[in-house]
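> model the structure of this input:
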Amino acid sequence: MELIFATNNAHKLEEVQAMVGNKFTLKSLNDIGCTDDIPETGDTFEENAKQKTDYLIKHFQVNCFADDSGLEIEALNGEPGVYSARYSGSRDMEQNIDLVLEKLKDNTNRKAQFKTVISLFLNDHQHFFEGTVEGTIINERIGTKGFGYDPIFIPTGFDKTFAEMTPEEKNTISHRSIAVSKLVEFLCPEGSSYSI
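So this is what the prediction gives:
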C-alpha cells in the first residue's frame, strides 16, 4: 500500500520508510506532484498536522500522514508553540533563539518541552500520534549539532543539550521519534521496535 508523507525531506522519508519496512511504500509530496505551499494556520500542532492531511485528501485523494512540531515553554505560556519556526517574525533560528533567551533572562522557571503531533489519514479514518520530551532551557547556546532550539534545550535526565548529542543519541529520546514509533506500531503492530 502507498502512503504519502507530507514532506520533501528525503532523509526524513528514508528514516520512516526503514521503520515501516515493506508493508507500506512511502512517497513524498514531490512524488505525487504536490508543489503547493500547504497552509499551516492552526492554533495547535494537531490542527496544523490535520490541515496538511486534509489538504492532501481534498486535492489528491490519498492515504497520507503529516507532522507538526515545536517548543513549548512553561513560563511563556506555551510559546513559541506552533510559531516555533518563525517566533521572531522570521525563519532565522538565531533570531528565534535570541528572543526566547531575552524573554527568559530574568525568569527562574526554565521548564519546557518539545512536542510532535502526527496526523494520519488511512482508509477514510483519521488518527493522531503524539510525542513529547521534557527538559530545561539554558541561558546560552551549547553544541553545534541538531537544528532549531536544540542548542538551548537539555532533556530531563541528561546533562547536555540536544545540540551536543549525536543524531543516534537524540533520536532514541526525541519527541519526533516517540510520535513516529507510535505511528509505526499502529501501521505495523507485529513489527519490531525502531527509533529514528
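> only C-alpha atoms from now on, for both contacts and neighbour counts.
OK.
> list the buried ones in the helix or strand containing residue 100?
Per DSSP states H and E, residue 100 falls inside helix 93-104. Neighbour-count burial for helix 93-104, with 16 or more other C-alpha atoms under 10 Å as criterion, is recorded at 93, 96-97, 100-101, 104.
> make TSV from the residues you listed and add distance to residue 176 to it.
Below are the buried residues of helix 93-104 laid out as TSV (distance: C-alpha to C-alpha, whole Å):
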residue	distance to residue 176
93	19
96	20
97	20
100	22
101	24
104	25
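> so for stretch 66-82, what gets flagged as buried?
66-73, 76, 79-82.
> I'd like the next helix or strand past the longest helix anywhere in the chain.
Taking DSSP state H as the criterion, the chain has its longest helix at helix 45-60. Where DSSP H and E defines the elements, the next helix or strand beyond helix 45-60 is strand 64-73.
> which residues touch that next one?
Strand 64-73 has contacts (C-alpha atoms under 8 Å, 6 or more residues apart in numbering) with 3-7, 45-46, 48-50, 52-53, 56-57, 78-85, 110-122, 149, 176.
> now do stretch 3-23
Counting by C-alpha under 8 Å, 6+ apart, 1, 24-30, 52-53, 62-67, 180, 184, 187-188, 191, 194-196 sit against stretch 3-23.
> of those residues, just the buried ones, ChimeraX syntax please.
Buried residues among the contacts of stretch 3-23 (16+ other C-alpha under 10 Å), as a ChimeraX selection:
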select :26,27,28,29,52,53,62,63,64,65,66,67,180,184,188,194,195,196
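> mind listing what the residue of the chain most remote from its centre touches?
Distance from the C-alpha centroid of the chain peaks at residue 106, with 28.8 Å (C-alpha atoms, centre = their mean). Contact partners of residue 106, counting by C-alpha under 8 Å, 6+ apart, are absent.
> to compare against the first, here's the next sequence to fold:
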Amino acid sequence: MSGHERRLVIASGNQGKIREFKQLLSGLPIQVEAQPDGLDVDETGSTFRDNARIKAKVVARLTGDWALADDSGLSVDALAGAPGVHSARYAPTDQERIAKLLNALNGVADRSAHFCAALCIAAPGGELLLEVEGRCDGSIASEPRGDDGFGYDPVFEVTGTGRTFAEMTPNEKKKHGHRGRAFALLQPELDRLLAKS
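Sure thing, here's the model as predicted:
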C-alpha cells in the first residue's frame, strides 16, 4: 500500500467508544480520527441500523472522509426491548442510567437482555460501503460489578461467563461483546474495501 493511509473518522463523540474502535482497528492500514468537536447528529432512526446509517452519512459528508458509525444499545426483554435505541438517552449519566434500569427491574424475575451493535461505513458522496450487526446475549445483574468499560457494562452479565463486561479485559470484551462480534464481521469486508481503493 502507498505511503498515505486512508482516514476513517469515527462518527461518535463518546471517548470510550472511540478508544475501543482505535483498539479494534489498530491492525489495519488506516488512520483513525475522532469526529470534529461540537458535531451533533440527530439520531432519528427507529432501529440501531437506521441510526448508524444516519450518523455515518452525515459525518462522511461533513469531513470528506470515510466515516464509521455504530449505533448500539441494550434491549431488556422484561422492558419490551427498552432502553433500546434510546440507551444513551435513557438518563443523563452512566450512573443514573444504571440506577434507572435497576429500579425498573426491581422485583422482576426475567432479567434476560441483549446488546446489539450495528456498524456502518459511508463514503463522502453518501454511498453506504459496509453494514454489519453483532449481538451479545446476557442478563442484567442485580448490582454493578467491575471497574472497566462504560455505559451499562457493569450490570450486563454475558451468558455463559458469569461476569459483566466491566469485569472483563479488553480482549475478552472484544471476543464476547456485540461490538467485537460486529467488528469480526466488518474487518474482512473493510480489508477488501481498502485493497480495492
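> related to what we said a few turns ago, wait, is the residue farthest from the centre of structure 1 part of a strand?
No: Residue 106 of structure 1: not assigned to a strand; according to DSSP: H, G, I helix; E, B strand; the rest coil it is coil.
> that one and residue 65 of structure 1, how far apart?
40 Å (C-alpha to C-alpha, to the nearest Å).
> likewise for residue 187 of structure 1?
According to C-alpha to C-alpha, residue 187 of structure 1 stands 12 Å off from residue 65 of structure 1.
> what does residue 10 of structure 1 give?
From residue 10 of structure 1 to residue 65 of structure 1 the distance is 15 Å (C-alpha to C-alpha).
> same question, residue 35 of structure 1
Residue 35 of structure 1 is 16 Å from residue 65 of structure 1, where distance means C-alpha to C-alpha.
> tell me the buried residues in the longest helix of structure 1?
Neighbour-count burial for helix 45-60 of structure 1 [16+ other C-alpha under 10 Å]: 45-54, 56.
> what do you get for stretch 103-122 of structure 1?
Going by neighbour count (16+ other C-alpha under 10 Å), the buried part of stretch 103-122 of structure 1 is 104, 110-121.
> so which of those residues are in strands?
Using DSSP state E, the subset of the buried residues of stretch 103-122 of structure 1 located in strands is 111-121.
> tell me, stretch 133-153 of structure 2 lands on which residues of structure 1?
The aligned range for stretch 133-153 of structure 2 in structure 1 is 130-150, by TM-score structural alignment.
> check the offset of the matching stretch from the chain's centre.
13 Å (C-alpha atoms, centre = their mean, to the nearest Å).
> which helix runs longest in structure 2?
Structure 2, longest helix under DSSP H: helix 178-196.
> quick one: work out the angle between that helix and strand 112-122.
Put simply, helix 178-196 of structure 2 runs at 20 degrees to strand 112-122, going by axes from the mean of the first three to the mean of the last three C-alpha atoms, to 10 degrees.
> so what does helix 178-196 of structure 2 touch, helix or strand wise?
Helix 178-196 of structure 2 is packed against strand 112-122, strand 128-140, helix 170-176, with contacts defined by 3 or more C-alpha pairs under 8 Å, 6 or more residues apart in numbering; DSSP states H and E.
> give me the buried positions along that helix.
Buried, per 16+ other C-alpha under 10 Å, within helix 178-196 of structure 2: 178-186, 189-190.
> residue 144 of structure 1 touches residue 161, doesn't it?
No: counting by C-alpha atoms under 8 Å, residue 144 of structure 1 does not reach residue 161; the two are 9.7 Å apart.
> neighbour count for the two, which is higher?
A direct count of neighbours by other C-alpha atoms under 10 Å for residue 144 of structure 1 and residue 161 places residue 161 higher, at 26 against 13.
> assign the residue nearest to that one when sequence neighbours are not counted to helix, strand or coil.
In this structure, residue 161 of structure 1 finds its nearest non-sequential neighbour in residue 154, 4.2 Å apart by C-alpha to C-alpha, 6 or more residues apart in numbering. Three-state assignment for residue 154 of structure 1 (three-state DSSP): strand.
> so how far is residue 103 of structure 1 from residue 154 of structure 1?
Distance from residue 154 of structure 1 to residue 103 of structure 1, counting by C-alpha to C-alpha: 18 Å.
> understood, closing this out.
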